[in-house]
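Trainee: I'd like to go over a predicted model; first the sequence, then the structure.
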Amino acid sequence: MDRNQPLVSVGIPTYNRAALLSRSIESALSQDYKNIEVLVSDNASTDETETVCLLHCGKDSRLKYIRHSNNRGAVINFYDVLMRASGQFFMWLGDDDWIDAGYISSCVKLLISDPDISLVSGVPKYYRDGEKIYDGNIFSLLHDAWWVRVVFYYGWVADNGMFYGLMRTQKLRKIEIWNTMGGDWHLIANIVSIGKAAMVPEVSVHRELGGASASYRHIAKSLGLPLIQAMFPMSTIACGAFNNIVFKAHECKKRSIFSRIILAGFVFSLILIKAILNFIGRMRRLITRLIYSESKFFI
């Protein structure tokens, strides 16, 4: 192991994911970048998670297993691995996801080369039961103006693969993790208000649709949120974005309240317009499939 390389911490919050957790752990420990620590925070799992983790701990001392006696909720578990991290750089990894072998080395290289960059991720790819379904949104946020990066982030984000990118640990610790629908969006919006963000096209984070990528209803249940947030997710996210920009975002706090309200109102409208356009697109595709099915029936 090259101790001259900056230490990278990989945090894997987990709960009852024993069947897929090994894949996630092994993808982190098998990186071509060797100076890493992998932190698995077990939220009082009732399956074989503990057995799986202890088995891997016996094989590789870079893995640290933390087991909690009671389930404290997903957000606190995500926060726990961040606060325990010793690395200069940090990333979260889903307990049913995995990363390419060169993922960390590619991200570290870009972070070291440009101190203005706060986040680097690979290209997100999505799977169901191991079969690839689609590629996530691919974009970078390299504009010099912080507010432009925030606007473009909220305008482009959908699957939020950037959340599983590599970030500067100390900067990330300054940001509050919200227990709300779209809390991951607001966290990354705060990161890009501090610095630029980039995606590296050569490597990918592979995400299984199920755990943290499940339906809005499942997300609300796992976070202990009111059902109304699952019924109107984009409205909840839009309101959260407004609150984030006016009261919480790192760079926004330095600006006048008037400019913050204008920016927040614009982003609020942008998210709702994007949601409406996505809904219209889904309805058009559904109608097209129905018409096609009916036409085949009468042939």
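Mentor: All right, it came through fine.

Trainee: Could you use CA atoms for every contact and neighbour count after this?
Mentor: Noted.

Trainee: Can you get me a residue count around the closest residue in space to I194 that isn't next to it in sequence?
Mentor: In space, and not counting its chain neighbours, I194 is closest to E251: 6.3 Å by CA to CA, 6 or more residues apart in numbering. The number of residues packed near E251 is 16, by other CA atoms under 10 Å.

Trainee: where exactly do the helices run in the protein?
Mentor: 18-29, 49-59, 74-84, 103-113, 146-156, 169-172, 183-194, 216-223, 227-231, 233-243, 257-298 (DSSP state H).

Trainee: ok, structure two:
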Amino acid sequence: MSNSLRRLSIGLPVYNGEKFIRESIDCILNQTFQDFELIISDNASTDNTEEICREYAAKDNRIRYYRNATNIGCARNFNRAFELSTGEYFKWVAYDDLHAPDFIQKCIEILDQDPTVVLCHSHTYYIDEQGKFIQTYDIKFKTDSSKPQERFQELLTKHYCYQIYGVIRADAIRKSPYIIGCGAADAIFLLRIALLGRFYEIPEYLFFARSHPQQSMSMFLPNYLLANSNNQKELLSVLPDFYGYAVWFDTANAGKIIFPHWRILGEVLLSIWKSPLNWQEKLSCLLGMPKRLQGTEYLLFKDLQLAAQILWKNRQNFYQRFSVLSGG
């Protein structure tokens, strides 16, 4: 069977994933659902990721390996994996996470049965570097509501966006602007998908999110919290470095004045404006935002402070270079 006829496309964006990627690929290949293509988009890895992926691609014609000439940032690499896909359904896979053997099968059964569901995922629990159980992820959402404004408001709550690793209707992704290059890009993507249809969460622990020092969350959260990461409520009470996330999602943001929290707010509002909702539903989304975002207003002011710091630093660097060139 040719890749163009596969029902499911699986996108695996990766950068320097040699430590866990074999286990992740094996987990996909051992799924009970086998009618898929696996697209690996390597973001210019500098370790042995390329060698490992080419080894797998040579053994299984369902696997296609692509390598970017340079690191294009997380968002563009995720999007590239989707753009290379052909399936009716699509799923992103992280190089370090694992799935139960029947995860995909059960997700596709739900999507096949109910056309109002655009994304299907499952309960989640955390595993450590050795794959051993740490704890369950206990944050649940009412994203199965028939009302899009309720799904939207649910996803405004701070969370870890694990739903993005569910199985999604490819047509729904094409109707959204994909993953954008800003902080909270995954959360904004989920907001936009939720405005198109319901999410379904399988009431079984079939997705295993790996917790380790190299993951993105570890890079942008305070070290004292990560040392006690078993406390989910405490972790969620502290916002990560969204400037750092914006650079991680899009490397072109590095060193720029980007107002990350203003950008996030703007993208949330744009999500409502460009959605297919009627004006009453859009108004309901807007009216629900203040309550959900209460307590985060100071972050907009924080952006202004950060912009001032960058401007001051750039000004100092300019005068230092000018002084050297002028012999001063």
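Mentor: Arrived safely, thanks for sending. None of these values were measured; they are calculated from a predicted model.

Trainee: Of the helices of structure 1, which is nearest L93 of structure 1?
Mentor: Closest to L93 of structure 1 of the helices of structure 1 is helix 18-29 (CA to CA; 7.4 Å).

Trainee: what range in structure 2 does that closest one sit on?
Mentor: Aligned using TM-score structural alignment, helix 18-29 of structure 1 spans residues 18-29 in structure 2.

Trainee: Centroid-nearest residue for structure 2?
Mentor: D186 (3.9 Å; CA atoms, centre = their mean).

Trainee: For the aligned partner of it in structure 1, which non-adjacent residue is spatially closest?
Mentor: Alignment note: D186 of structure 2 maps to D184 in structure 1; criterion TM-score structural alignment. In this structure, D184 of structure 1 finds its nearest non-sequential neighbour in F163, 6.7 Å apart by CA to CA, 6+ apart.

Trainee: and if you look at G183 of structure 2?
Mentor: A246 (4.1 Å).

Trainee: and if you look at N244 of structure 1?
Mentor: Closest to N244 of structure 1 by CA to CA, 6+ apart is H186, at 6.8 Å.

Trainee: Enumerate every residue touching that neighbour.
Mentor: Residues near H186 of structure 1 by CA atoms under 8 Å, 6 or more residues apart in numbering: 178, 240-241, 244.

Trainee: hmm, back to that, quick check: the residue nearest to I194 of structure 1 vs T169 of structure 1, distance?
Mentor: 17 Å (CA to CA, to the nearest Å).

Trainee: and if you look at V123 of structure 1?
Mentor: According to CA to CA, V123 of structure 1 and T169 of structure 1 sit 21 Å apart.

Trainee: Those two - which one has more neighbours?
Mentor: Taking other CA under 10 Å, V123 of structure 1 and T169 do not tie; V123 has more neighbours (23 against 20).

Trainee: can I assume that one is in contact with R207?
Mentor: No - contact between V123 of structure 1 and R207 fails when scored by CA atoms under 8 Å: they sit 10.5 Å apart.

Trainee: residues near F152 of structure 2, how many?
Mentor: Residues near F152 of structure 2, counting by other CA under 10 Å: 27.

Trainee: what residues are up against the equivalent of it over in structure 1?
Mentor: Counting by TM-score structural alignment, F152 of structure 2 lines up with V150 in structure 1. Listed by CA under 8 Å, 6+ apart, the contact partners of V150 of structure 1 are 189-190, 192-193.

Trainee: Most neighbours among these, which one is it?
Mentor: V192 (28 neighbours).

Trainee: so who does it touch?
Mentor: By CA under 8 Å, 6+ apart, the residues touching V192 of structure 1 are 118-119, 141, 146, 149-150, 153.

Trainee: now it: how far from S121 of structure 1?
Mentor: 13 Å.

Trainee: cool, F78 of structure 1 as well?
Mentor: 18 Å.

Trainee: same question, A238 of structure 1
Mentor: To S121 of structure 1, A238 of structure 1 is 24 Å away according to CA to CA.

Trainee: Equivalent analysis for V40 of structure 1, please.
Mentor: Per CA to CA, V40 of structure 1 is found 20 Å from S121 of structure 1.

Trainee: Could you verify my assumption that G182 of structure 1 touches I237?
Mentor: Yes - G182 of structure 1 is within contact range of I237, at 5.3 Å (criterion: CA under 8 Å).

Trainee: Which residue lies closest in space to F82 of structure 2, excluding its sequence neighbours?
Mentor: Nearest in space to F82 of structure 2, with sequence neighbours left out and distances taken as CA to CA, 6+ apart, is G11 at 6.2 Å.

Trainee: Please consider this matter closed, and thank you.
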